[in-house]
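In: sequence below, structure please.
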Amino acid sequence: MRVEPRIVSPAEAVKVVKSGDHIHFSSVASAPACLIKALMARGDAGELKDVHIHHLHTEGAAPYGEARYEGIFQADQFFVGGNLRKHTQGGFADYIPVFLSETQKLYRCGALPINVAMIQVSPPDKHGFVSLGTSVDATLAAVECADHVIAVINKYVPRSFGDAMIPTSMIDIWCVDDEPLEEAHFSTPTDVEVLIGNNCAALIEDGACLQMGIGAIPNAVLAQLGNHKNLGIHTEMFADGVLPLVESGVINGMNKGIDRGKMVSTFLMGSQKVYDFIDDNPMVRMMDVGYTNDPFIIAKNEKVTAINSALQVDITGQVCADSLGTTHYSGVGGQVDFIYGASLSKGGKAIIAMPAVTNKGVSKIAPTLNLGAGVVTTRAHMHYFVTEFGAVDLYGKTLQERARLVISVAAPEHREALDKAAFERFGSHHHYVKGYMK
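Out: As a prediction, the model looks like this:
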């Protein structure tokens, strides 16, 4: 049923929020800034308390995490972005550890209440549909389950297809705010990141289906794929790095087992070029995160190659990508979804890639993970491990074999200490052969 929007102001729209409510914001580039501002005004006026706010990573301001809103707003995120990291570390915000694939399930199964969904959408088309644009992820589930749905009509929200298309009948309250979407620009890869990119690209075969997220290392990988053929995309997100490969025909999806010829994603973050690219583009399907990140759906594509990053890896292959002691919070995200999906895929490759050392020269490969470090990918999931010093395949290897391989791609200046730690760990009870103390 087509519903003609009755437009109200953001201040009027957020009056539906009550103390104790749970609110979902659409994510990344699509965070509804005008509604957030209006909601903060109600908090400043003393009209609300104990309001819980949920979302994935968002770009732009997130004032509800500030100390002054303690007891008024509580940010319980599914993933911690830079705009809330300090607030989370300070105890004024928190996050819910959850696989990205299951963020939608939190709402659909009732584990997490959802009273109000606040989203941004494209202008309605002649058939009475709007598009969620760059943020389907858990937002579609929030729209389906919320008591009230507030939609900001924004002419800058791209008209993307797939699960992004929803009827106007699903919306209760409408606002208008034509603010350009938040853009993300990424720095040129460093020499180290280029080396990592080269090592990862060497593992990618023609016909592979890629998942690699955003940032300097993914861009460095993509820059090396110009001579590949028939690559596909099934991912949680993509950014500007894929566009030249689409334009050249390298990425065409013709080898995919499902969604043949289509690029599948659940949210996006990049420059305006990316948002323009998905607008009215039938090649792109923006899908519910329960679809994009389901390992068994992912594995319906052959040669799934998943490239994900880490904060720290121990010598047996345990991967910390969540929190490193108390110095970093992010979230579980979709790493395990795709690492597992790639491992199930025929000819698939699950890859963890990271620099061997921090910016201060500290080894990111450690005898054991730091106290408090969150293990996201277990040693049982770990297949390929890549640094600037090479790539090693850990699949089917014993703990001792893994230790030798992991140490072989550590920074040379740290190998002796790591080898000594491995010998002390395994040597007294096993036959660990020291390889780097000769």
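
In: can we go C-alpha only for contacts and neighbour counts from here?
Out: Fine.

In: residues near residue 155, how many?
Out: Neighbour count of residue 155, defined by other CA atoms under 10 Å: 18.

In: make that residue 282, sorry
Out: With other CA under 10 Å as criterion, residue 282 counts 13.

In: do residue 15 as well
Out: Neighbour count of residue 15, defined by other CA under 10 Å: 12.

In: repeat for the one 4 residues further on
Out: Other residues near residue 19 number 14, with proximity taken as other CA under 10 Å.

In: now do residue 303
Out: When neighbours are defined as other CA under 10 Å, residue 303 has 28 of them.

In: what about the residue nearest to it when sequence neighbours are not counted, distance to residue 269?
Out: Nearest non-adjacent residue to residue 303, counting by CA to CA, 6 or more residues apart in numbering: residue 348, 4.0 Å away. The gap separating residue 348 from residue 269 is 26 Å, by CA to CA, to the nearest Å.

In: ok, residue 134 next?
Out: Remark: distance between residue 134 and residue 269 (CA to CA) = 8 Å.

In: swap in residue 135?
Out: According to CA to CA, residue 135 stands 9 Å off from residue 269.

In: more neighbours: which of those two?
Out: Set side by side, residue 135 and residue 269 show more neighbours around residue 135, with 33 against 26, by other CA under 10 Å.

In: that one contacts residue 268, doesn't it?
Out: Yes - counting by CA atoms under 8 Å, residue 135 touches residue 268, with 6.9 Å between them.

In: and this one, so I can compare the two:
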Amino acid sequence: MIIDFTKDEYKTKLVSADEAVKVVNSGDWVEYAFGVNAPNELDAALARRKDELVGVNIRCDIGAMPHHTNDADPTGDHFYWNSWHCGGLDRTYYKKGLLSYVPMKFHEKPFMVRNNCTGAKVCMFTASPMDRHGYFSFGSGAPATMAAIEMADYVLVEVNENCPRVLGGNQECVHLSQVTHVVESSNVALPTLPAANPSPEEQKIASYIIEKLYDGCCLQLGIGGIPNAVGAMVAKSDLKDLGVHTEMYVDAYLEMTTAGKITGKYKNIDKYKQVFSFAMGTQDLYDFIDDNPGVISYSVDYTNSPVVVAKIDDFVSINACIEVDIFGQVCSESVGTKHISGTGGQLDFVEGAYKSKNGQSFICMTSTFNTPKGPVSRIKPTLTPGAIVTSPRTATHMIVTEYGIAQMKGKSTWERAEALIGIAHPDFRETLIKDAEAMGIWRSSNKKGSTKVA
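Out: This next block holds a predicted model:
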């Protein structure tokens, strides 16, 4: 049962979406929660106020819910979006000039919200129904919602029964007393992100990584075909007693858990618990994390803190990238000047995993990608002009393609060039060697190599 005083307070704060968004004024900044926990009906109600408002800035993070305010205002004069990390829907509006990117390292986001950003007057988010103690769970989107709540003058919660109630952790929920208005939504289904089917090349990459895993490892997986391939292979392997500490919780973890591979028995901290900051995947995944004591949610300044990650022994970080140069610089967020995603947590885990006792950090990519003019090497002499360096050469640990693993730490520039060219597609190795020679980082004693594994 709901405690009586909380029940009464709930009733006084319960309003329609149209009534709730009246707190927004022209020129305000409005912060939306992460991913599938962004507001839907509140944003639609705000869109209906277009003609009353000018210069409202909305800040999102992988805006997975529909962008009603964007759609209502093709000029961007009334509503303009800013994203901490661009998902597929965000990119649609980025291309139209209706959304900009906010550069960040993910573990710093709560700190930036509290200290560096233009203060958001209003915070809006989707949450699970209030529990009997008066708390709303942030569900799949806890990275920095509490930080935004602390800084806002008005806090609007959109209750959706399809939002999972996720336990914590820290900063995974908010009490009714901290909320300005409650809106009960029509309970639309949360956006899903089906697991990508790995290509043969991605399966080969995953096989190299599987060879490096052992009982008791603690895993962090990014998004895409390679992490899914790793999860599928782990589920079918003899590995056991694995742990989980990640920013993003995906279906690969569900597959490994169902197969009995994850226990968290040997974790240094959060023993026996699967730790994450946000979840995006299938409906089965959302059902699994709902009210599940075995999985707990934290703000991203905990999950992604390189200091915290370094305290977890046998940590394994697996992420993807777009291209790498022969110095070991990694670009994971743009194709030249064409913006794709964002820095996210890659650098957080690259640095934290390397400092973990027996830690391993893998950045993965297929050796080539296809263009209308034919295949192009992802390993380049220098990054494409305008490409953003996501992980600097000083941070990268291991780079993986379907041709093997190149270990970067402790290697000079000519050793790095040799290792990376050794895992490039064979059709591009001779050209890369000539480029390395012209750049003065290829010695006569260098090996042209073939497939190699660190």
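
In: TM-score, when you put one on top of the other?
Out: The TM-score (TM-score structural alignment, normalised by the length of the first structure) is 0.95; 434 aligned residues with a CA RMSD of 1.7 Å.

In: can you check which part of the second structure stretch 135-150 of the first structure sits on?
Out: Aligned by TM-score structural alignment, stretch 135-150 of the first structure corresponds to residues 141-156 of the second structure.

In: what residues of the matching stretch count as buried?
Out: 141-149, 151-152, 154-156 (16 or more other CA atoms under 10 Å).

In: and residue 276 of the first structure, how many neighbours?
Out: If you count neighbours by other CA under 10 Å, residue 276 of the first structure ends up with 15.

In: just say helix, strand or coil for it.
Out: Secondary structure, DSSP: H, G, I helix; E, B strand; the rest coil: residue 276 of the first structure is helix.

In: now swap in residue 220 of the second structure and tell me
Out: Per three-state DSSP, residue 220 of the second structure ends up strand.

In: just the element for the alignment partner in the second structure of residue 106 of the first structure, please.
Out: Aligning on TM-score structural alignment places residue 106 of the first structure opposite residue 112 in the second structure. Assigning secondary structure by DSSP states H and E places residue 112 of the second structure in helix 109-115.

In: by how much does that helix deviate from the first structure on average?
Out: Compared with the first structure after fitting, helix 109-115 of the second structure deviates on average by 1.4 Å (mean CA distance after the TM-score superposition for the first structure).

In: for that helix, name the packing helices and strands.
Out: Contact partners of helix 109-115 of the second structure among helices and strands, from 3 or more CA pairs under 8 Å, 6 or more residues apart in numbering; DSSP states H and E: helix 145-151, helix 300-303.

In: helices or strands next to the last one in the packing?
Out: Packing partners of helix 300-303 of the second structure (3+ CA pairs under 8 Å, 6+ apart): helix 109-115.

In: and the helix it packs on, which residues are buried?
Out: Neighbour-count burial for helix 109-115 of the second structure flags 109, 110, 112, 113, 114 (criterion: 16+ other CA under 10 Å).

In: now the helix or strand following that helix: which residue numbers in the first structure?
Out: Using DSSP H and E, the helix or strand that directly follows helix 109-115 of the second structure along the chain is strand 122-127. Under the alignment (TM-score structural alignment), strand 122-127 of the second structure falls on residues 116-121 in the first structure.

In: average offset of that stretch relative to the second structure?
Out: Following the fit onto the second structure, the mean deviation recorded for stretch 116-121 of the first structure is 0.8 Å by mean CA distance after the TM-score superposition for the first structure.
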